[in-house]
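A.B. asks: sharing a model that was predicted from the sequence below.
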Amino acid sequence: MTNPAPDRLRFTTIAHATHRYLSPLSPEKAARLIDGLALRDGAEVLDIGCGRAGFLIDLVDRAPVSGLGVDLNGAFIAAARAEALLRGVDARVRFVDRPLADGVGDTASFDAIVCMGSSQAIGTFAEALRWAHAHLVPGGVALFGDGFWRRRPDPGYLEALGGATEDEMTTHAGNTRVAREAGFRVLSTACASDDEWDEYEGRYCAAIERYVDANPADPAAPAMAARIRAWHDAYVTWGRDTLGFGFYTLLKPASPAP
């Protein structure tokens, strides 16, 4: 009998159980990114695909603003609400576990939009940038985190990523050009370090390995173990040197570009 494939939503929930952020990001860099947004008091912030909302909660805790986090994963949203209550910011942040189109109206506008590795909630990176530009007030800011190729991907790595193609991403410089083409002014950029990647992938791998070790009777455990071992092997073989993750702080001009 073939073991069933692990449920994707359940797998990612378990795999991210110990992550503060669902991207390769340290608390120190997160603080710098938050400060770089330079938000005014009372600003309204949307976090697309907020996950457990570690970044949004840090932002609301660090600045006198309000936030809306949207994510399809109900378990992540439950964890986000609990953390916001624990941190004492629950009055200034709310969460919606529905598709973005349902959680945010067509005419909604925000002072800031955060999208950390969740462009797929809208479409491509370029489509997500255009969506954000349309939903920001003039002079509003966006912070996008998204992948890029550090070098040309090996065919074996593309296969390990589920049949990805090289043209699905560009370079770090390419991402900045896409942001400008969407109408933004690029304020600053940063990249995830090797240590941040190792921390992210290490926690991802360890959470699954610990789960399958503690739950051998789970019918999905063999498939989960096979999946995480193949994933981590691809990371150490190719991914660590191939896949980058960039952070792009962007401004929607309040006046026509010179």
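C.D. replies: Okay, I see it.

A.B. asks: going by C-alpha atoms from here, please, whenever you check contacts or count neighbours.
C.D. replies: Noted.

A.B. asks: measure residue 110 to residue 136 for me?
C.D. replies: As judged by CA to CA, to the nearest Å, residue 110 and residue 136 stand 5 Å apart.

A.B. asks: same check on residue 48?
C.D. replies: 13 Å.

A.B. asks: before we move on, what about residue 81?
C.D. replies: According to CA to CA, residue 81 stands 25 Å off from residue 136.

A.B. asks: likewise residue 16?
C.D. replies: As judged by CA to CA, residue 16 and residue 136 stand 30 Å apart.

A.B. asks: please point out which parts of stretch 81-89 sit buried.
C.D. replies: Residues of stretch 81-89 classed as buried: 81, 83-84, 89 (neighbour count, 16 or more other CA atoms under 10 Å).

A.B. asks: looking at the residues you listed, which is nearest residue 241?
C.D. replies: Taking CA to CA as the measure, residue 241 lies nearest residue 83 of the buried residues of stretch 81-89, at 33.9 Å.

A.B. asks: mind giving me the packing neighbours of the strand or helix carrying the closest one?
C.D. replies: If you go by DSSP states H and E, residue 83 is part of helix 74-87. Applying 3 or more CA pairs under 8 Å, 6 or more residues apart in numbering; DSSP states H and E, one finds that helix 74-87 contacts helix 54-62, strand 93-96.

A.B. asks: and residue 117, how many residues sit next to it?
C.D. replies: Neighbours of residue 117 under the rule other CA atoms under 10 Å: 21.

A.B. asks: quick check: it touching residue 147?
C.D. replies: Yes: the pair residue 117 / residue 147 is scored as a contact, 7.3 Å apart, by CA atoms under 8 Å.

A.B. asks: mind checking how far residue 169 is from residue 230?
C.D. replies: Per CA to CA, residue 169 is found 22 Å from residue 230.

A.B. asks: repeat for residue 83
C.D. replies: Using CA to CA, residue 83 is found at 32 Å from residue 230.

A.B. asks: pretty sure residue 115 is in a strand, no?
C.D. replies: Yes: going by DSSP: H, G, I helix; E, B strand; the rest coil, the assignment for residue 115 places it inside a strand.

A.B. asks: isn't it right up against residue 144?
C.D. replies: Yes: in this structure residue 115 lies within contact range of residue 144 using CA under 8 Å: 4.9 Å.

A.B. asks: all strands for the stretch 151-258 of the chain, in order.
C.D. replies: For the stretch 151-258 of the chain, strands defined by DSSP state E, counting those that start in this stretch occupy the ranges 185-191, 243-251.

A.B. asks: out of these, which one sits most buried?
C.D. replies: Most buried of the strands of the stretch 151-258 of the chain, by mean neighbour count (mean count of other CA atoms under 10 Å): strand 243-251, with a mean of 23.

A.B. asks: okay, one more to line up with it:
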Amino acid sequence: MNREQISGIAHTGHPIKAPLDDDSVGRLLEHALPRGDGRGGGRGSAPGNGQRGERVLDLGCGTAEWLLRALSTRPHLHAEGVDVSEVALIQARREASRLGVDERLVLHHREAADFVAVEPFDLVISVGATHAFGGLLPTLAAARKHLAPGGRVLIGESFWDRTPSPAAVGMFGDLDDLATTVDRVVADGWTPVHGHVSTRGELDAYEWACWGSLASWALDHPADPAAAQVLETAGTQRSQWLHGYRDSFGFLCLVLRETPETSGIRVSGNE
């Protein structure tokens, strides 16, 4: 069984591939989605022209869970998602059809970093996918290229909540702490207008869900040739979490707007 298949099983009980509960996802979308009347002329359109409806893009969308939730609550919203996983996109299309939002969702099977948009978007999402661009700031640079004037970015990134162990650094690399992560974003020309730091409950629930789903699948399919591999993977990942990074790993989501060049606050005061 390949890594993509294992990931799909692991996230069966936690479709948002980030340590966020449903309430947190809902609040983040509420703060990030366009706040017009929903009938055209979102943040990126001229007031009252009604020519272009609200548009949302997810770079590294996976199964498009963020987009599906947004589309389900905004009947005039149109969304596009980009991901390298055809398996994930097939699942997204199937779920969009079930929800009756497939006519408002376009999915692109390609590298998120190579995506070129035809029109700008009122909201660009990239939660837990900064690796696809080579880091946090390159991801924000990509989002900026797709953003309509006055639009927002919803980004999710890992950070070190406490000094990590060498094993944790080996798994996740040289992450910044929370304050430094936000300072870097501000220095890059963005103003946070909402944020959420995942709670211990959210972090733990995500890990238990992932490795528990893997273990359950293996136990439920003992005759499958991959069962032993999947059960071993679940145990290894659970052990790495409990012994390696549980006490130091953190996750941050930010809703961002571009800082005007004339504001005088483009660079963090800590620099």
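C.D. replies: Sure thing, it's come through. This one's a predicted model, so the numbers in the text were calculated from it and none came from an experiment.

A.B. asks: ok so, going back, out of the helices and strands packed on helix 74-87 of the first structure, which is closest to residue 243 of the first structure?
C.D. replies: Using CA to CA, the nearest of those to residue 243 of the first structure is helix 54-62, at 21.7 Å.

A.B. asks: pull the residues that contact the following helix or strand past the closest one.
C.D. replies: Helices and strands here follow DSSP H and E; after helix 54-62 of the first structure, the next one along the chain is strand 66-70. Strand 66-70 of the first structure has contacts (CA atoms under 8 Å, 6 or more residues apart in numbering) with 42-51, 53, 56, 60, 92-100, 103.

A.B. asks: and for stretch 73-84 of the first structure?
C.D. replies: With CA under 8 Å, 6+ apart as the criterion, stretch 73-84 of the first structure contacts 9, 13, 51-54, 57, 71, 90, 93-97.

A.B. asks: the helix holding residue 83 of the first structure to strand 66-70, inter-axis angle?
C.D. replies: Helix 74-87 of the first structure runs at 160 degrees relative to strand 66-70, counting by axes from the mean of the first three to the mean of the last three CA atoms, to 10 degrees.

A.B. asks: where does helix 74-87 of the first structure end up in the second structure?
C.D. replies: Mapped onto the second structure using TM-score structural alignment, helix 74-87 of the first structure spans residues 86-99.

A.B. asks: mean shift of that stretch relative to the first structure?
C.D. replies: If you overlay the two and look at stretch 86-99 of the second structure, the average distance to its match in the first structure is 1.7 Å (mean CA distance after the TM-score superposition for the first structure).

A.B. asks: centre of the chain to that stretch, how far?
C.D. replies: The chain centre lies 17 Å from the centre of stretch 86-99 of the second structure; the measure is CA atoms, centre = their mean, to the nearest Å.

A.B. asks: show me what residue 195 of the second structure aligns to in the first structure.
C.D. replies: Aligned counterpart of residue 195 of the second structure in the first structure: residue 189 (TM-score structural alignment).

A.B. asks: try residue 232 of the second structure
C.D. replies: With TM-score structural alignment as the criterion, residue 232 of the second structure lines up with residue 226 in the first structure.

A.B. asks: residue 11 of the second structure too?
C.D. replies: In the first structure, the residue paired with residue 11 of the second structure is residue 16, using TM-score structural alignment.

A.B. asks: number of nearby residues for its match?
C.D. replies: 23.

A.B. asks: test my guess that it contacts residue 202.
C.D. replies: No: the criterion here is CA under 8 Å, and residue 16 of the first structure misses it with residue 202 at 10.5 Å.

A.B. asks: shared neighbours, those two?
C.D. replies: With CA under 8 Å, 6+ apart, residue 16 of the first structure and residue 202 have no common neighbours.

A.B. asks: got a list of what the match of residue 195 of the second structure touches?
C.D. replies: Taking CA under 8 Å, 6+ apart, we find residue 189 of the first structure in contact with 246-249.

A.B. asks: cool, and residue 22 of the first structure?
C.D. replies: If you count contacts by CA under 8 Å, 6+ apart, then residue 22 of the first structure has 16, 51-52, 116, 200 around it.

A.B. asks: give me that answer again for 6 Å
C.D. replies: By CA atoms under 6 Å, 6 or more residues apart in numbering, no residues touch residue 22 of the first structure.

A.B. asks: what does residue 247 of the first structure give?
C.D. replies: Listed by CA under 6 Å, 6+ apart, the contact set of residue 247 of the first structure reads 144-145, 189-191.

A.B. asks: please redo it, this time with the cut-off set to 8 Å
C.D. replies: By CA under 8 Å, 6+ apart, the residues touching residue 247 of the first structure are 143-146, 189-192.

A.B. asks: now do residue 255 of the second structure
C.D. replies: By CA under 8 Å, 6+ apart, the contact set of residue 255 of the second structure is 28, 31-32, 152-155, 192-195.

A.B. asks: out of those residues, flag the one nearest to residue 248 of the second structure.
C.D. replies: residue 195 (19.5 Å).

A.B. asks: all helices for the first structure, in order.
C.D. replies: Secondary structure of the first structure by DSSP state H: the helices cover 8-15, 27-37, 54-62, 74-87, 100-103, 125-135, 155-160, 172-181, 194-214, 221-234, 240-242.

A.B. asks: contacts made by the first one with the rest, please.
C.D. replies: To tie it back to what came earlier, the one meant is helix 8-15 of the first structure. With contact meaning CA under 8 Å, 6+ apart, helix 8-15 of the first structure is reached by 73, 75-76, 203-208, 211, 224.

A.B. asks: mean offset of it relative to the second structure (after superposition)
C.D. replies: Taken over the aligned residues, the distance from helix 8-15 of the first structure to the second structure averages 1.4 Å (mean CA distance after the TM-score superposition for the first structure).
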